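# here are the coordinates; sequence isn't available:
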């Protein structure tokens, strides 16, 4: 690959990223504004491909845009300690663990609701009853 030889469509295809997303990353400063060809088309090189691949992988792992931005900034400082990278990753892991705990609680509640179901009629349905606002004193008082 030459220094600048990829059109935006090719870059999108190579990284599995939508063209609109690449433009968004450029506007948000995650990707540098690319050079333009004589025909005024965006022209990307190997460094853009590598940077976008980094962004995609970080986003696939659930890092926020701000975290990705910080990680990119840190990745440009090759001689720096990776403590800040570890801190960002640790913070993200705590958030992922919280979400998993929330999902487990949700799973438990849904399992409990299904266990109450006797598969009778909707009028007798314990799931509908559980979801009903009349069951919640705060909601009932508000009505």
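Everything's here; your move. Since we're looking at a predicted model, the values are computed, not measured.
# can we go C-alpha only for contacts and neighbour counts from here?
OK.
# Now the one helix or strand residue 95 maps to: buried residues?
Following DSSP states H and E, one finds residue 95 within helix 83-116. For helix 83-116, burial by neighbour count (16 or more other C-alpha atoms under 10 Å) applies to 85, 92, 113.
# And the strand or helix carrying residue 20, what does it pack against?
Using DSSP H and E, residue 20 sits in helix 19-27. Helix 19-27 sits against helix 8-15, with contacts defined as 3 or more C-alpha pairs under 8 Å, 6 or more residues apart in numbering; DSSP states H and E.
# Run through who's touching the helix it packs on.
Helix 8-15 is contacted by residues 17-19, 22, 42-44, 49, 52-53, 56 when judged by C-alpha atoms under 8 Å, 6 or more residues apart in numbering.
# could I get the residues you listed as a markdown table with secondary structure, neighbour count and distance to residue 34?
Shown next, in a markdown table, are those (DSSP: H, G, I helix; E, B strand; the rest coil; neighbours: other C-alpha atoms under 10 Å; distance: C-alpha to C-alpha, whole Å):
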| residue | secondary structure | neighbour count | distance to residue 34 |
| --- | --- | --- | --- |
| 17 | coil | 17 | 16 |
| 18 | coil | 14 | 16 |
| 19 | helix | 15 | 13 |
| 22 | helix | 18 | 11 |
| 42 | strand | 17 | 6 |
| 43 | strand | 18 | 6 |
| 44 | strand | 23 | 6 |
| 49 | helix | 18 | 11 |
| 52 | helix | 22 | 12 |
| 53 | helix | 17 | 16 |
| 56 | helix | 17 | 18 |
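# Comparison target, given below:
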């Protein structure tokens, strides 16, 4: 059996993350000793590694929850897993396109000021105050701020 600190160390994530996964129902509640300490078994370690690896692949908690449901049904065919992963790849592709556009916009903005000037003549600050910069990216683009458009899923 592992304490929460030992489990966190084994999977290289903070203790708070394990508590959060438990609260979200991704990680089953561990055995609690008389002192109310959490004690985790090897099955918790395996599941926590699975969750951590999914998070490292930028999967949402909803996607991980679904993958865990599939994992808990070993007789099921894996076509559902393939579909989920294909959807995730699509989200990642969209995100890459958005980030590429963001990078291009930032580089364009940076090119406005190639010599040192006084702040009141700074073309970057002027560009950030105009419609010109906003027009080169999506207006109020939620996915550039960390939420995938239309899904509410964190990216």
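Cool, got the structure. Keep in mind that what you see is a predicted model, and the values were worked out from it rather than measured.
# coming back round to it: make a markdown table out of the contacts of helix 8-15 of structure 1 and add distance to residue 135 of structure 1.
Output for the contacts of helix 8-15 of structure 1, formatted as a markdown table (distance: C-alpha to C-alpha, whole Å):
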| residue | distance to residue 135 of structure 1 |
| --- | --- |
| 17 | 46 |
| 18 | 46 |
| 19 | 49 |
| 22 | 48 |
| 42 | 59 |
| 43 | 61 |
| 44 | 59 |
| 49 | 55 |
| 52 | 50 |
| 53 | 50 |
| 56 | 45 |
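# Among those, which one lies nearest to residue 130 of structure 1?
residue 56 (41.1 Å; C-alpha to C-alpha).
# quick one: what helix or strand has the aligned residue in structure 1 for residue 126 of structure 2 in it?
The equivalent of residue 126 of structure 2 in structure 1 is residue 129 (alignment by TM-score structural alignment). Using DSSP H and E, residue 129 of structure 1 sits within helix 126-131.
# ok, then the element right after that helix?
Downstream of helix 126-131 of structure 1 (by DSSP H and E), the next one is helix 137-142.
# picking up where we left off before, which residue numbers in structure 2 does the helix holding residue 95 of structure 1 align to?
By TM-score structural alignment, helix 83-116 of structure 1 lines up with residues 79-112 in structure 2.
# And residue 50 of structure 2? What does it align with in structure 1?
The equivalent of residue 50 of structure 2 in structure 1 is residue 54 (alignment by TM-score structural alignment).
# for its match, helix, strand, or coil?
Secondary structure for residue 54 of structure 1, judged by DSSP: H, G, I helix; E, B strand; the rest coil, is helix.
# quick one: it from residue 128 of structure 1, how far?
46 Å (C-alpha to C-alpha, to the nearest Å).
# again with residue 48 of structure 1
Applying C-alpha to C-alpha, the value for residue 48 of structure 1 to residue 128 of structure 1 is 53 Å.
# circling back: heading C-terminal from the helix holding residue 20 of structure 1, find the next helix or strand.
Downstream of helix 19-27 of structure 1, the next assigned helix or strand under DSSP H and E is strand 35-36.
# The helix holding residue 129 of structure 1 packs against which elements?
Counting by 3+ C-alpha pairs under 8 Å, 6+ apart, helix 126-131 of structure 1 packs on helix 83-116.
# what residues are up against the match of residue 126 of structure 2?
residue 135.
# buried set for the helix holding residue 129 of structure 1?
So for helix 126-131 of structure 1, counting by 16+ other C-alpha under 10 Å, buried means 126-127.
# That one vs structure 2, average distance?
Superposed on structure 2, helix 126-131 of structure 1 shows a mean distance of 1.3 Å to its aligned residues (mean C-alpha distance after the TM-score superposition for structure 1).
# how distant is that helix from the center of its chain?
33 Å (C-alpha atoms, centre = their mean, to the nearest Å).
# same check, this time on stretch 42-62 of structure 1
The chain centre lies 15 Å from the centre of stretch 42-62 of structure 1; the measure is C-alpha atoms, centre = their mean.
# Repeat that for stretch 108-127 of structure 1.
Centre to centre, stretch against its chain (C-alpha atoms, centre = their mean), the figure for stretch 108-127 of structure 1 is 33 Å.
# Let me know the closest of the buried residues of helix 83-116 of structure 1 to residue 67 of structure 1.
Taking the buried residues of helix 83-116 of structure 1 together and measuring to residue 67 of structure 1 by C-alpha to C-alpha, the closest member is residue 92, at 8.6 Å.
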